[in-house]
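*Asks:* Sequence and predicted structure, then a few things I'm wondering about:
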Amino acid sequence: MLELTGLAKRYGEFQAVRDITLTVRPGELYALLGPNGAGKTTTIRMLMGVLRPSSGSARVLGLDCFAQRAEVMRHVGYLPDEPQFYDYLRGGELLRFVGEMHGFSAREAADRAAPWIERLGLSDAIEEFAVNYSKGMKKKLALCCALLHEPELLVLDEPTNGLDPYATRTLHDIAREQAAAGRSVFFTTHLLDQAERLCHRIGILHAGRVAAQGTLEELRAHSGLASGTLEEVFFNVTGSRAEVTGSEAVAVTPA
């Protein structure tokens, strides 16, 4: 479904991402895990064609994400970390516009959006201007947009940032349902417990490269741990000490 091969991004002398190679299979939930600044969002932006990579390739269903971007986007639903909308476009207008971009009539777009609007708790706000939406409401509206055309690949960048516990649980349920239907879900997060609960496979991103990937059992074996949580595996792989607040881990590189 998704193949990243040797994907890299350099800004002058700074190597933000180096040699990202991974595969996400149909029906799979795959999390790219890493601390802030590890290169997660840069990787997503290259996959989505927002950033041009310095080297490497990305393919969805065998299509080149850069040379065949328009075709790729027919198969991909994207939820950015910080969705941006026109301030004075209403939620319903935005969904109809997105639907029409995918070739649906305004009526078809509205019909496709309706169950997602209800499920994500946007019914009372859908005709409000986007400027009046909270961060969480914008995130939910963007998720509706991403799901509208029933994509084979769902790409989620830090998907639960800004969501309350109820919306977070709903998003988790949707992700599981998409995978159960044979679609692929690829998301980035720095929340270790979220990745451990949800995912079939996990990639640990450290210093701009995938330091390890696989199932939790495979990651334990890679780390030489007979057992242990994903948190323990993560710090073993990255070689960082950490300060952990709740379920969020922030890596601190040794001096």
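*Replies:* Structure received.
*Asks:* from here on, contacts and neighbour counts on C-alpha atoms
*Replies:* Fine.
*Asks:* For this protein, just list every one of the helices.
*Replies:* Taking DSSP state H as the criterion, the chain carries its helices at 40-47, 69-73, 91-101, 106-119, 135-147, 165-180, 192-198, 216-223, 230-238.
*Asks:* Dump those helices to JSON lines, plus mean neighbour count and distance to residue 31.
*Replies:* Shown next, in JSON lines, are the helices of the chain (neighbours: other C-alpha atoms under 10 Å; distance: least, C-alpha to C-alpha, whole Å):
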{"stretch": "helix 40-47", "mean neighbour count": "22", "distance to residue 31": "10"}
{"stretch": "helix 69-73", "mean neighbour count": "16", "distance to residue 31": "20"}
{"stretch": "helix 91-101", "mean neighbour count": "21", "distance to residue 31": "26"}
{"stretch": "helix 106-119", "mean neighbour count": "17", "distance to residue 31": "23"}
{"stretch": "helix 135-147", "mean neighbour count": "23", "distance to residue 31": "17"}
{"stretch": "helix 165-180", "mean neighbour count": "16", "distance to residue 31": "11"}
{"stretch": "helix 192-198", "mean neighbour count": "17", "distance to residue 31": "6"}
{"stretch": "helix 216-223", "mean neighbour count": "18", "distance to residue 31": "11"}
{"stretch": "helix 230-238", "mean neighbour count": "19", "distance to residue 31": "12"}
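*Asks:* To residue 79, which of those lies closest?
*Replies:* helix 135-147 (5.8 Å; C-alpha to C-alpha).
*Asks:* Centre of the chain to the closest one, how far?
*Replies:* 13 Å (C-alpha atoms, centre = their mean, to the nearest Å).
*Asks:* how far away is the residue most central in space within the chain from residue 15?
*Replies:* Nearest to the mean C-alpha position of the chain, by C-alpha atoms, centre = their mean, lies residue 156 at 2.0 Å. Distance, residue 156 to residue 15, by C-alpha to C-alpha, to the nearest Å: 23 Å.
*Asks:* Next one for the comparison:
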Amino acid sequence: MYFMLSYRDVSKRYGDVIALKGVTLEFQPGKIHALLGPNGSGKSTLMKIALGLVKPDSGSVRVYDIDPVRDPVGARRLIGYVPEEVLIYESLTPSEWFSFVGSIYGMDRELLRERLDTLIRVFKMEEHMGKLGGELSLGNKRKVMLITALMKEPKVLILDEPFSGLDPEVARVLKEILRRKAEEGVVIFSTHILELAEAVADDITILRYGEVVARGPISELKGKKDLESYFMEVTGLSSELQELLKAL
């Protein structure tokens, strides 16, 4: 079977720390996939390998037919990526930033404007387009990053902790966008919160210490020992997170 994104026996070390150990995963469109695990479980490393930002020590990865180790630029053309860290140019306005990135992507100006008009509206960024990046709130900075990833309509969407810093209304909008994108492409997001994975994803992959300990539809994984064990590690929900989950 052909997979849009696949990992075959991928391992990665950082010195003495094992980030990934023999990970084999395949992703197809039609579902929202969640990578679930505590900090340090290997979620971010797995994502960065698909973009060629991190080179695996062993194993292979394919984005469609592209090997991101050999052709990272080719892989990134197909991927929309939002890292966990907030990374924007604070000296540029969102409007200037989107135009700059659109020119790098080689996007038609009219097409770019049409897509941006829609994304700016759904993320409620109209009043902030003329502000410098450094003047934006954390939530609005994350919106800029999400719009940047979405505006080229990537075939593979990879989001690292995308709901962090978003208010409940925007989180609901993002969930709807992910649902639409999953109909035609691969959608993967990471989280360390079990309830969030359950509220948004169709399938989840649980990582612990760089290994896959459980994977499948949430309906099938509920009640299994691995899922229960991870759930026992999750601390009580904050009031802020409770409000976000209610919106989803």
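*Replies:* Everything's here; your move. This one's a predicted model, so the numbers in the text were calculated from it and none came from an experiment.
*Asks:* So after superposing, what's the score?
*Replies:* TM-score for the superposed chains, counting by TM-score structural alignment, normalised by the length of structure 2: 0.88, backed by 236 aligned residues with a C-alpha RMSD of 1.9 Å.
*Asks:* one step back: the residue nearest to the centre of structure 1 corresponds to which position in structure 2?
*Replies:* Under the alignment (TM-score structural alignment), residue 156 of structure 1 pairs with residue 159 in structure 2.
*Asks:* what do you get for residue 117 of structure 1?
*Replies:* Match for residue 117 of structure 1 (TM-score structural alignment): residue 120.
*Asks:* Identify the residue spatially nearest to its match, adjacent ones excluded.
*Replies:* residue 126 (6.1 Å; C-alpha to C-alpha, 6 or more residues apart in numbering).
*Asks:* same deal with residue 214 of structure 1?
*Replies:* Closest to residue 214 of structure 1 by C-alpha to C-alpha, 6+ apart is residue 201, at 4.9 Å.
*Asks:* What is the burial count for that neighbour?
*Replies:* Other residues lying near residue 201 of structure 1 total 20 when counted by other C-alpha atoms under 10 Å.
*Asks:* how about it, what's its match in structure 2?
*Replies:* Matched to structure 2 by TM-score structural alignment, residue 201 of structure 1 sits across from residue 203.
*Asks:* cool, and residue 16 of structure 1?
*Replies:* Checking with TM-score structural alignment, residue 16 of structure 1 has residue 19 as its match.
*Asks:* For its match, which residues are in contact?
*Replies:* Residues in contact with residue 19 of structure 2 (C-alpha atoms under 8 Å, 6 or more residues apart in numbering) are 11, 12, 13, 40, 41, 42, 45, 209, 210.
*Asks:* Please work out how many residues are found near the second one.
*Replies:* Other residues within reach of residue 12 of structure 2, judged by other C-alpha under 10 Å, total 23.
*Asks:* list the contacts for it?
*Replies:* 18, 19, 20, 21, 55, 56, 57, 58 are the contacts of residue 12 of structure 2 under C-alpha under 8 Å, 6+ apart.
*Asks:* That one and residue 159 of structure 2, how far apart?
*Replies:* Residue 12 of structure 2 is 20 Å from residue 159 of structure 2, by C-alpha to C-alpha.
*Asks:* about what we covered before: which among the contacts of residue 19 of structure 2 end up buried?
*Replies:* 11, 12, 40, 41, 42, 45, 209, 210 (16 or more other C-alpha atoms under 10 Å).
*Asks:* which position in structure 1 aligns with residue 64 of structure 2?
*Replies:* Counting by TM-score structural alignment, residue 64 of structure 2 lines up with residue 61 in structure 1.
*Asks:* how about that match, what does it touch?
*Replies:* 1, 2.
*Asks:* how far away is it from residue 8 of structure 1?
*Replies:* Applying C-alpha to C-alpha, the value for residue 61 of structure 1 to residue 8 of structure 1 is 21 Å.
*Asks:* Could you do residue 35 of structure 1 as well?
*Replies:* Distance from residue 35 of structure 1 to residue 8 of structure 1, by C-alpha to C-alpha: 18 Å.
*Asks:* follow-up on the earlier one: any idea how far the residue nearest to residue 214 of structure 1 is from residue 88 of structure 1?
*Replies:* Distance from residue 201 of structure 1 to residue 88 of structure 1, by C-alpha to C-alpha: 40 Å.
*Asks:* Same question for residue 106 of structure 1.
*Replies:* Distance from residue 106 of structure 1 to residue 88 of structure 1, by C-alpha to C-alpha: 19 Å.
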